[in-house]
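Undergrad: sequence and computational prediction follow.
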Amino acid sequence: MSDHSAGKTRERGKRLDPADFIKANMRLAPVPSVPEVRLYQAHPGSGLRRLLEPDDDSGESRPEPQPPYWAYAWAGGAVLARYVLDRSSIVAGKRVLDLGAGSGLVGIAAAKAGARAVIAAEIDRNGVVALRLNAQANGVAIEIRDEDVPAGPPPAVELVLAGDVFYAQDVGRRMMPFLDRCLAAGIDVLVGDPGRAWLPRPRLCLLGEYHVPDVGGNGGSEPRPSAVFTLVPTNAC
């Protein structure tokens, strides 16, 4: 192998530092419809694929990288963040769980609205880094749980905020048993969603609606109706 080829191989195999990559290649900017919160957000020139490539060329079998959901402000999170900021009494003085936190938008909004403590559940390793950077950029303290929180008992919180956790059938099926355990433990659950296919509508009572962009994955779009619901044990609406 020539020196030039060997150099290219080493460059491909070099692990990018997620924090350095995010700060260098993503834009720290206010979130559309939630300008109180600034996030590191992807744009067409971010080159996120480089952060998602395998760490080396060893040929070893590696898990497929998670899609970079954390790089965008999805509608379900945006509407929930807007709702919380407009009605701070919902979270004020409470311990709150931001479930499937992604960028941390909802948890950051809760912290800004006066939550006593915020736990953010996120398992994507790059997402954890982005969440920490976003919390720092907004001057709030958030406890990050990078384990599979829905697989276990509810943490010691009084409120769960679930933004856009029903975007796929398998994800929704994993979330519902955990959310039911939360309800059984006396923990309130609020859901933010733009009306995705797997939303458990019979279990939801509408609280409020906003028009927010669903910017996840496509760089932006026209505002569309998105709603905040409370999850109930049975058809109690």
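TA: Sure thing, it's come through.

Undergrad: every contact and neighbour count from this point should use C-alpha atoms.
TA: Will do.

Undergrad: strands along this structure, start to end?
TA: Listed in chain order, the strands found in the chain under DSSP state E are 27-31, 34-41, 95-99, 117-121, 143-145, 159-163, 188-193, 204-212, 224-231.

Undergrad: what is the end-to-end distance of stretch 129-147?
TA: End-to-end distance for stretch 129-147: 14 Å, by C-alpha to C-alpha, to the nearest Å.

Undergrad: second structure for comparison follows:
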Amino acid sequence: MSAPARPLDELVAFVRARTAPAPVPLVPELVLHQASELTPLWHATAGDLAGWDDSPFWAFPWAGGQALARHLLDRPERVRGHRVVDFATGSGLVGLAAVRAGAAEVEAWDVDPFCEAAVRANAALNGLALPFRSGDPIGAPLPGVEVLLAGDVFYEGPLAARALAWFRALAGRGVTVLAGDAGRTYAPREGFTVVAEFQVPTTVEIEDAAVRGARVLQIMG
């Protein structure tokens, strides 16, 4: 269910009221508003969330995003001084890691208005600035962008196919494309280099194991 148009401040208040700030397991340098068994959002039903958002992807640090964020903080030269886009940002975790790693400019993109609220709330938690842009940039040439980051986008077939074709086109024009992948069904089988691997603490409420292996892929043109 897509959220109806509501004032951003109201969405931010919703995020803050139904989550709790906690360090990201693999990236404890950053704190996010997260759903947990102690928060109202964890126990909410679709009926409770009617008119809001019944698929709160923004409320969890997904394994692929954690791996990519960890890589950026371990290897800040990947983004330092560069203009960066964080595609399908969700909670803003990867974009915030890029800011913390010293990127010259970072812009977070997502189609979900709750993501804008989550990004604003999470940026404030960490004392960082992360501009947000609403919309679907797939296919856009992104002039001036030097690095594209994608935390965990290979979970759904049509999205993965569209995104991967775009990633390859950008890489062919010289953009560094880094994607986090926790073994999702629609991850690419070729045309990439694995630049990092991690064992990521997660939760069986959203994953199939308490620890999940995740890779950082650099997509080739």
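TA: Nice, I can see it. Note that the structure is a prediction, hence the values are computed from the model and not measured.

Undergrad: got a TM-score for the two of them?
TA: Here the TM-score for the pair of chains, by TM-score structural alignment, normalised by the length of the second structure, is 0.87; 211 aligned residues with a C-alpha RMSD of 2.3 Å.

Undergrad: returning to what we had before: make CSV out of the strands of the first structure and add distance to residue 133 of the first structure and mean neighbour count.
TA: Output for the strands of the first structure, formatted as CSV (distance: least, C-alpha to C-alpha, whole Å; neighbours: other C-alpha atoms under 10 Å):
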stretch, distance to residue 133 of the first structure, mean neighbour count
strand 27-31, 10, 15
strand 34-41, 8, 20
strand 95-99, 16, 25
strand 117-121, 13, 24
strand 143-145, 12, 17
strand 159-163, 20, 26
strand 188-193, 23, 24
strand 204-212, 24, 17
strand 224-231, 27, 20
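
Undergrad: looking at the ones you listed, spot the one closest to residue 128 of the first structure.
TA: Residue 128 of the first structure sits nearest to strand 143-145 of all the strands of the first structure, at 7.3 Å, using C-alpha to C-alpha.

Undergrad: read off where the closest one ends up in the second structure.
TA: Mapping strand 143-145 of the first structure onto the second structure (TM-score structural alignment) gives residues 131-133.

Undergrad: next, the contact list for residue 44 of the first structure, please.
TA: residue 219 (C-alpha atoms under 8 Å, 6 or more residues apart in numbering).

Undergrad: whoops, residue 138 of the first structure was the one
TA: Residue 138 of the first structure neighbours (C-alpha under 8 Å, 6+ apart): 37, 38, 108.

Undergrad: please point out which of those residues the second structure shares.
TA: Retained in the second structure: 37, 38, out of the contacts of residue 138 of the first structure (criterion both residues aligned by TM-score structural alignment, their matches' C-alpha atoms under 8 Å).

Undergrad: nearest to residue 211 of the first structure, of the contacts of residue 138 of the first structure?
TA: Nearest to residue 211 of the first structure among these, with distances taken as C-alpha to C-alpha, is residue 37, at 17.1 Å.

Undergrad: which residues does the closest one contact?
TA: With C-alpha under 8 Å, 6+ apart, residue 37 of the first structure has these contacts: 30, 31, 105, 108, 109, 138.

Undergrad: repeat that for 6 Å
TA: residue 30 (C-alpha atoms under 6 Å, 6 or more residues apart in numbering).

Undergrad: which residue in the second structure aligns with it?
TA: So, by TM-score structural alignment, residue 37 of the first structure is matched to residue 30.

Undergrad: which position in the second structure pairs with residue 128 of the first structure?
TA: So residue 128 of the first structure corresponds to residue 116, using TM-score structural alignment.

Undergrad: residues near its match, how many?
TA: 27 (other C-alpha atoms under 10 Å).

Undergrad: how close does it get to residue 66 of the second structure?
TA: Plainly put, residue 116 of the second structure is 19 Å away from residue 66 of the second structure if you go by C-alpha to C-alpha.

Undergrad: now residue 167 of the second structure
TA: 20 Å.

Undergrad: between those two, which is the more surrounded one?
TA: residue 66 (31 against 26).

Undergrad: OK, contacts around the residue most central in space within the first structure?
TA: With distances taken as C-alpha atoms, centre = their mean, the residue of the first structure nearest its centroid is residue 102 (2.2 Å). Counting by C-alpha under 6 Å, 6+ apart, residue 102 of the first structure touches 70, 127.

Undergrad: equivalent analysis for residue 175 of the second structure, please.
TA: If you count contacts by C-alpha under 6 Å, 6+ apart, residue 175 of the second structure has them with 146, 147.

Undergrad: repeat the analysis, applying 10 Å as the threshold.
TA: 84, 142-148, 167-169, 219-221 (C-alpha atoms under 10 Å, 6 or more residues apart in numbering).

Undergrad: could I get the full set of helices for the first structure?
TA: Under the criterion DSSP state H, the first structure contains helices at 3-13, 18-25, 49-52, 75-86, 105-112, 125-137, 169-184.

Undergrad: excluding chain neighbours, what is closest to the residue mapped onto residue 174 of the second structure from the first structure?
TA: Residue 174 of the second structure maps onto residue 186 in the first structure, with residues paired by TM-score structural alignment. Ranked by C-alpha to C-alpha, 6 or more residues apart in numbering and with sequence neighbours excluded, the top spatial neighbour of residue 186 of the first structure is residue 158, at 7.6 Å.

Undergrad: do residue 181 of the second structure as well
TA: With C-alpha to C-alpha, 6+ apart as the criterion, residue 181 of the second structure has its nearest non-adjacent residue at 4.5 Å, and that residue is residue 64.
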